[in-house]
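A.B. asks: no sequence for this one, just the structure:
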């Protein structure tokens, strides 16, 4: 079971130096209900002359529960890439529960692709052309779009 080992430090876009706001990529770790506000704030605060940045959303482990699916669907529309781990996505999809014992079956290519496809049924990104990257422990990760899925092994 996941547990934070130190107090959380919450950083909001208004706390960032201007040079950070002009980054090309933003990695946001938060609850799904916070994604829209973070993305909106970053876009409002950054230089309008710059091209749109890439937004990567890593959901917090606490929001990987089946009841959060609708809020995930809304959040996914705002980002280009979502970055859950295999256990979080399995729990969100109802394949396991918080009290499960380690299940190695979650790390098969077929299950990882199935889980990615379930997310890709929904819009990811403003134009629906986003990406899911499922972090899969010792198996590496699955990078998936509607057109292509690739397992990238650990090294």
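C.D. replies: The structure has been received and is ready for your questions. Only a predicted model underlies this, so the values are computations on that prediction, with no experimental measurement involved.
A.B. asks: can we go C-alpha only for contacts and neighbour counts from here?
C.D. replies: OK.
A.B. asks: Can you tell me how far the residue located most distally from the centre of the chain is from residue 120?
C.D. replies: Most distant from the centre of the chain: residue 49, at 27.1 Å, with distances by C-alpha atoms, centre = their mean. Counting by C-alpha to C-alpha, to the nearest Å, the gap from residue 49 to residue 120 is 31 Å.
A.B. asks: Show me what the top helix by length along the chain is packed against.
C.D. replies: Of all the segments of type helix in the chain, defined by DSSP state H, the longest one is helix 32-45. Helix 32-45 is packed against strand 54-59, helix 69-76, with contacts defined by 3 or more C-alpha pairs under 8 Å, 6 or more residues apart in numbering; DSSP states H and E.
A.B. asks: Measure how far it is from the centre of its chain, please.
C.D. replies: Relative to the centre of its chain, helix 32-45 is centred 15 Å away, using C-alpha atoms, centre = their mean, to the nearest Å.
A.B. asks: Other residues contacting it?
C.D. replies: Here helix 32-45 makes contact (C-alpha atoms under 8 Å, 6 or more residues apart in numbering) with 12-14, 21, 28, 55, 57, 59, 63, 71-72, 74-75, 78-79.
A.B. asks: With stretch 119-139 instead?
C.D. replies: Stretch 119-139 is contacted from outside by 73, 76-86, 89, 107, 112, 116, 141-146, 152-154, using C-alpha under 8 Å, 6+ apart.
A.B. asks: Neighbours of residue 55, how many?
C.D. replies: 21 (other C-alpha atoms under 10 Å).
A.B. asks: Likewise for residue 63?
C.D. replies: 19.
A.B. asks: Included below, for side-by-side comparison, is a second structure:
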């Protein structure tokens, strides 16, 4: 069955308790964790036709709620459920303060996923999502690569590794380890705060020359085995910035934008970054004949700026389409507390929060076409 899996995460399932300081009522014991949210992102891009291509591990303790298990199984993913009634399910507290600043702590002992726990089928996945320290990222890549060589000694293709650094290890002391880990993954994606912290700054701003030099330093050090990987900086309500070697760069706005009255559809940002990266990883390995990629290609075909971006990124241009999938998926993640709700219409179409993913993708790419053309008048997207 090697090659049947397209996405696999080493992020955990966690029962989340979430508390806010802005008057929103708290919620307790909902489906969460980096792995869960990443799977939702990948599952949105894969669609119901390829849902079994999305794989993960869920550790079920004695207190695991049956409704959440039913919810997980309704996604129809390749989910390995491991039951251990002698322990509690991993649970964590999330506290949100001003400017969406998140505080986090585990409430029960965590059961971290290791590459040795993956099945042979999962090890042969086309893409992997990791949220971990630099040292662990290197070890995961090495162990998965070792096992793949044993299972498929004649296989020359390599999987896509998408790495999300853990916030508490984004420090100047870890900078050299961070750069070393970047060289073994294909995409590294800190958020703007974490990237700044890694280099001793309060945050990262695309318009600051010193902050832009941080990106150049990372690219000079190398991302990926061939140095042609990308850094994707997640910037919340400001969208994302992606950079690659050879003057490759792009900015994409967030899916949800405030109304003229200042209203927003964002309810809770928990898990949005994970969903973004799960969708990004799945988008990196989704073929052009699938509907999401056809929508992107068709709707942006008339944009001269998009065509130039495709040419600039060359054989790495799949990143651009994957980023659009990621932005669209993250838009679902923030609309409620917890994971988005999946349902089916009378005609059998799959909807998340009442909307088809492909419909969101269609609306976003139509808006993006205008944004790219307007931006090209005031900002040179094609050179550093």
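C.D. replies: That came through fine. Predicted model, so just to flag it, every value in this text is computed and none were measured.
A.B. asks: circling back to that earlier point, top of the contacts of helix 32-45 of structure 1 by number of neighbours, please.
C.D. replies: residue 79 (26 neighbours).
A.B. asks: corresponding residue for that residue in structure 2?
C.D. replies: In structure 2, the residue matched to residue 79 of structure 1 (TM-score structural alignment) is residue 185.
A.B. asks: thought its match was touching residue 159?
C.D. replies: No. Using C-alpha atoms under 8 Å, residue 185 of structure 2 makes no contact with residue 159, being 9.7 Å away.
A.B. asks: Quick one: the helices in structure 2, in order.
C.D. replies: Using DSSP H, helices in structure 2 cover 34-46, 66-73, 120-123, 134-151, 175-182, 192-198, 209-221, 272-284, 291-299, 304-313, 318-333, 357-376.
A.B. asks: Identify whichever of those helices lies nearest to residue 92 of structure 2.
C.D. replies: Of all the helices of structure 2, it is helix 34-46 that lies closest to residue 92 of structure 2, at 11.5 Å by C-alpha to C-alpha.
A.B. asks: Structure 1: matching residues for the closest one?
C.D. replies: Going by TM-score structural alignment, helix 34-46 of structure 2 sits over no part of structure 1.
A.B. asks: Work out the gap between that helix and the centre of the chain.
C.D. replies: 8 Å.
A.B. asks: and what of stretch 129-140 of structure 1?
C.D. replies: On C-alpha atoms, centre = their mean, the centre of stretch 129-140 of structure 1 falls 9 Å from the chain's centre.
A.B. asks: Find me the equivalent region of that stretch in structure 2.
C.D. replies: With TM-score structural alignment as the criterion, stretch 129-140 of structure 1 aligns to 228-239.
A.B. asks: residues of the matching stretch that come out buried?
C.D. replies: If you call a residue buried by 16 or more other C-alpha atoms under 10 Å, then stretch 228-239 of structure 2 has these buried ones: 228, 229, 230, 231, 232, 233, 234, 235, 236, 239.
A.B. asks: Buried subset of the contacts of stretch 119-139 of structure 1 as a ChimeraX selection?
C.D. replies: Burial among those is assessed by 16+ other C-alpha under 10 Å; the matching ChimeraX selection reads:
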select :73,76,77,78,79,80,81,82,83,84,85,86,89,107,112,116,141,142,143,144,145,146
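A.B. asks: So residue 30 of structure 1 versus residue 81 of structure 1, what's the distance?
C.D. replies: Counting by C-alpha to C-alpha - residue 30 of structure 1 and residue 81 of structure 1 are separated by 14 Å.
A.B. asks: can you pull the buried residues of stretch 7-27 of structure 1?
C.D. replies: Buried, per 16+ other C-alpha under 10 Å, within stretch 7-27 of structure 1: 13, 21, 22, 26.
A.B. asks: what two of these are the furthest from one another?
C.D. replies: Between any two of the buried residues of stretch 7-27 of structure 1 (C-alpha to C-alpha), the greatest distance is 11.3 Å, for 13 and 22.
A.B. asks: in structure 2, which residue is closest to the centre?
C.D. replies: residue 277 (0.8 Å).
A.B. asks: was I right about that one contacting residue 160?
C.D. replies: No. With contacts counted by C-alpha under 8 Å, residue 277 of structure 2 stays clear of residue 160, the gap being 11.9 Å.
A.B. asks: circling back to that earlier point, wait, which of the buried residues of stretch 228-239 of structure 2 is closest to residue 365 of structure 2?
C.D. replies: residue 239 (13.9 Å).
A.B. asks: How about the contacts made by that closest one?
C.D. replies: 251, 252, 253, 254, 255, 327.
A.B. asks: hmm, 10 Å instead?
C.D. replies: Going by C-alpha atoms under 10 Å, 6 or more residues apart in numbering, residue 239 of structure 2 touches 233, 251, 252, 253, 254, 255, 256, 257, 327, 330.
A.B. asks: follow-up on the earlier one: between the contacts of helix 32-45 of structure 1, which sits nearest residue 3 of structure 1?
C.D. replies: The nearest one, if we look at the contacts of helix 32-45 of structure 1 relative to residue 3 of structure 1 and count by C-alpha to C-alpha, is residue 63, at 13.3 Å.
A.B. asks: which residues in the stretch 1-150 of structure 2 form strands?
C.D. replies: Using DSSP state E, counting those that start in this stretch, the strands of the stretch 1-150 of structure 2 run over 7-9, 14-20, 27-32, 54-60, 78-83, 91-96, 102-106, 127-132.
A.B. asks: out of those, deepest packed?
C.D. replies: strand 7-9 (a mean of 32; mean count of other C-alpha atoms under 10 Å).
A.B. asks: quick check: it aligns to which part of structure 1?
C.D. replies: Under TM-score structural alignment, there's no match for strand 7-9 of structure 2.
A.B. asks: same check, this time on stretch 116-126 of structure 2
C.D. replies: The aligned range for stretch 116-126 of structure 2 is 14-24, by TM-score structural alignment.
A.B. asks: Now do the end-to-end distance for that stretch.
C.D. replies: Stretch 14-24 of structure 1 end-to-end distance (C-alpha to C-alpha) = 17 Å.
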